[in-house]
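A.B. asks: Test case, fold it:
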Amino acid sequence: MSRIGKKPVSVPQGVTASVDGQTVTAKGPKGELKFVVNDEVLVKMENGEIAVQPRDQSKEARSKWGMSRTQIVNILTGVKDGFERKLEISGVGYRAAMQGKNLQLSLGFSHEVVYQTPEGITIATPKPTEITVSGIDKQKVGQVAAEIREYREPEPYKGKGVRYEGEKIVRKEGKKK
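C.D. replies: Just a heads-up that it's a prediction; the model follows:
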């Protein structure tokens, strides 16, 4: 039994949610998102809450039950508050700057790395060594942050590179004479 899936999802104030067959739609102050629930899972709207249940007791239906509820919670949270992911840049000469809608990164390469911002995502650079990725879709925000981090992942000897805020880098000891 899914412990997460058993709990009904309450719709927050300021958000309107509707269930049409297998499609859950949420509209809020930040925008609108839709999620199509897998056919193995049954979705119902009752008393301002969204209930999620497996159609039968098969292993596949039970495995998609909790994930479907979590996705619904994520779209409700996204249209109400949005999601944000912060990245830190460390290294001599490493910096980030916005150039129009594109993110320009200096990461120690012989050229500048230019990252084009996808639709529905906002990237800001409050400091040259900080990047803030925000949007209403949690998956998209995480994917964009991972793609930016991928250009120069933090290395274990000096810790230089792009890392998530609060990420601990396991440091290695260098060569000894």
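A.B. asks: all contacts plus neighbour counts: C-alpha atoms, from now on.
C.D. replies: Fine.
A.B. asks: Tell me the gap between the longest strand seen in the chain and the middle of its chain.
C.D. replies: For the chain, the strand that runs over the most residues, judged by DSSP state E, is strand 83-90. On the basis of C-alpha atoms, centre = their mean, to the nearest Å, strand 83-90 sits 12 Å off its chain's mean C-alpha point.
A.B. asks: Likewise for stretch 72-80?
C.D. replies: Stretch 72-80 has its C-alpha centroid displaced from the chain centroid by 11 Å (C-alpha atoms, centre = their mean).
A.B. asks: Let's see this one next, to set against the first:
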Amino acid sequence: MSRIGKQPVAIAAGVEVNVDGNIVTVKGPKGTLTQELRSPITARVEGGEVLIERAVDSRDARSLHGLYRTLVANMVEGVTNGYSKTLEIVGTGYRATQKGANVEFALGFSHPVIIEPAAGIELTVPSQTKVVVSGIDKQQVGEVAASIRKLRKPEPYKGKGIRYEGEVVRRKVGKAGK
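C.D. replies: Predicted structure coming up:
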């Protein structure tokens, strides 16, 4: 048995989980998320918990068992608390400003870069050098944060660029360091 897959997913207070065939729908105070399960994996709600089970013991089914259990657990967590990632902007003249729902970045290019959030994603700028990406879908929050980071990755010589909060950038010695 999958160590992760056999653990039940606890349903938090105020969260409603519906299983309709192979589609799991999680509805909570922050919104609704759905996930389709592939054929060897099934889900059922039993006494305040969601149980993810597999019909066969093939290699494919074993790998999907833990995956779908984690995806359902992330959905329950997302509709109750939500997810957020904080990005830090490092560099002289690099900054972000809030323009309504959009965020405008000045990253050393000849033009400002404007990011429009996707549906279900909220971008906030607490200071000029911090951007917070938040939403209920963990995968979508990570994807948007990665696409913002990709605008100007942290470079190894001066460390300038956009990085995740707490990310350590390995620095290289420049020409004078020989």
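A.B. asks: TM-score for this pair?
C.D. replies: Superposed pair, TM-score by TM-score structural alignment, normalised by the length of structure 1: 0.97. Supporting alignment: 177 aligned residues with a C-alpha RMSD of 0.9 Å.
A.B. asks: Which positions in the next helix-or-strand element following the longest strand of structure 1 come out as buried?
C.D. replies: On the C-terminal side of strand 83-90 of structure 1, the closest following helix or strand by DSSP states H and E is strand 95-99. The neighbour-count check on strand 95-99 of structure 1 (16 or more other C-alpha atoms under 10 Å) flags 95-98 as buried.
A.B. asks: what do you get for stretch 132-144 of structure 1?
C.D. replies: Within stretch 132-144 of structure 1, the residues that count as buried by 16+ other C-alpha under 10 Å are 132-138, 140-142, 144.
A.B. asks: what does stretch 35-42 of structure 2 give?
C.D. replies: 37, 40-42.
A.B. asks: Now the terminal residues of that stretch, how far apart.
C.D. replies: Its first and final residues considered, stretch 35-42 of structure 2 spans 12 Å by C-alpha to C-alpha, to the nearest Å.
A.B. asks: And for stretch 167-176 of structure 1?
C.D. replies: Per C-alpha to C-alpha, the first residue of stretch 167-176 of structure 1 is 27 Å away from its last.
A.B. asks: Show me how far that stretch is from its chain's centre.
C.D. replies: For stretch 167-176 of structure 1, the distance to the chain centre is 28 Å (C-alpha atoms, centre = their mean).
A.B. asks: next one: stretch 122-131 of structure 2
C.D. replies: Relative to its chain's centre, stretch 122-131 of structure 2 lies at 17 Å (C-alpha atoms, centre = their mean).
A.B. asks: average offset between the strand or helix carrying Ala73 of structure 2 and structure 1?
C.D. replies: Taking DSSP H and E as the definition, one finds Ala73 of structure 2 inside helix 59-80. Once superposed with structure 1, the aligned residues differ from helix 59-80 of structure 2 by a mean of 0.4 Å; criterion: mean C-alpha distance after the TM-score superposition for structure 1.
A.B. asks: Could you list the buried residues of that helix?
C.D. replies: 61-62, 64-66, 68-70, 72-80.
A.B. asks: elements contacting it?
C.D. replies: Where contact means 3 or more C-alpha pairs under 8 Å, 6 or more residues apart in numbering; DSSP states H and E, helix 59-80 of structure 2 is packed against strand 9-10, strand 23-28, strand 31-36, strand 41-45, strand 49-54, helix 138-149.
A.B. asks: And these: which comes nearest Val168 of structure 2?
C.D. replies: Ranking these by proximity to Val168 of structure 2 (C-alpha to C-alpha) places helix 138-149 first, at 14.0 Å.
A.B. asks: residues touching the residue nearest to Lys140 of structure 1 when sequence neighbours are not counted, list them.
C.D. replies: Spatial nearest neighbour of Lys140 of structure 1, chain neighbours left out: Ile121 (7.7 Å); criterion: C-alpha to C-alpha, 6 or more residues apart in numbering. Shown in contact with Ile121 of structure 1 (C-alpha atoms under 8 Å, 6 or more residues apart in numbering): 133-136, 140-141.
A.B. asks: Throw the buried residues of stretch 35-42 of structure 2 into JSON lines and include distance to Ile114 of structure 2, thanks.
C.D. replies: Below are the buried residues of stretch 35-42 of structure 2 laid out as JSON lines (distance: C-alpha to C-alpha, whole Å):
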{"residue": "Leu37", "distance to Ile114 of structure 2": "36"}
{"residue": "Pro40", "distance to Ile114 of structure 2": "43"}
{"residue": "Ile41", "distance to Ile114 of structure 2": "41"}
{"residue": "Thr42", "distance to Ile114 of structure 2": "42"}
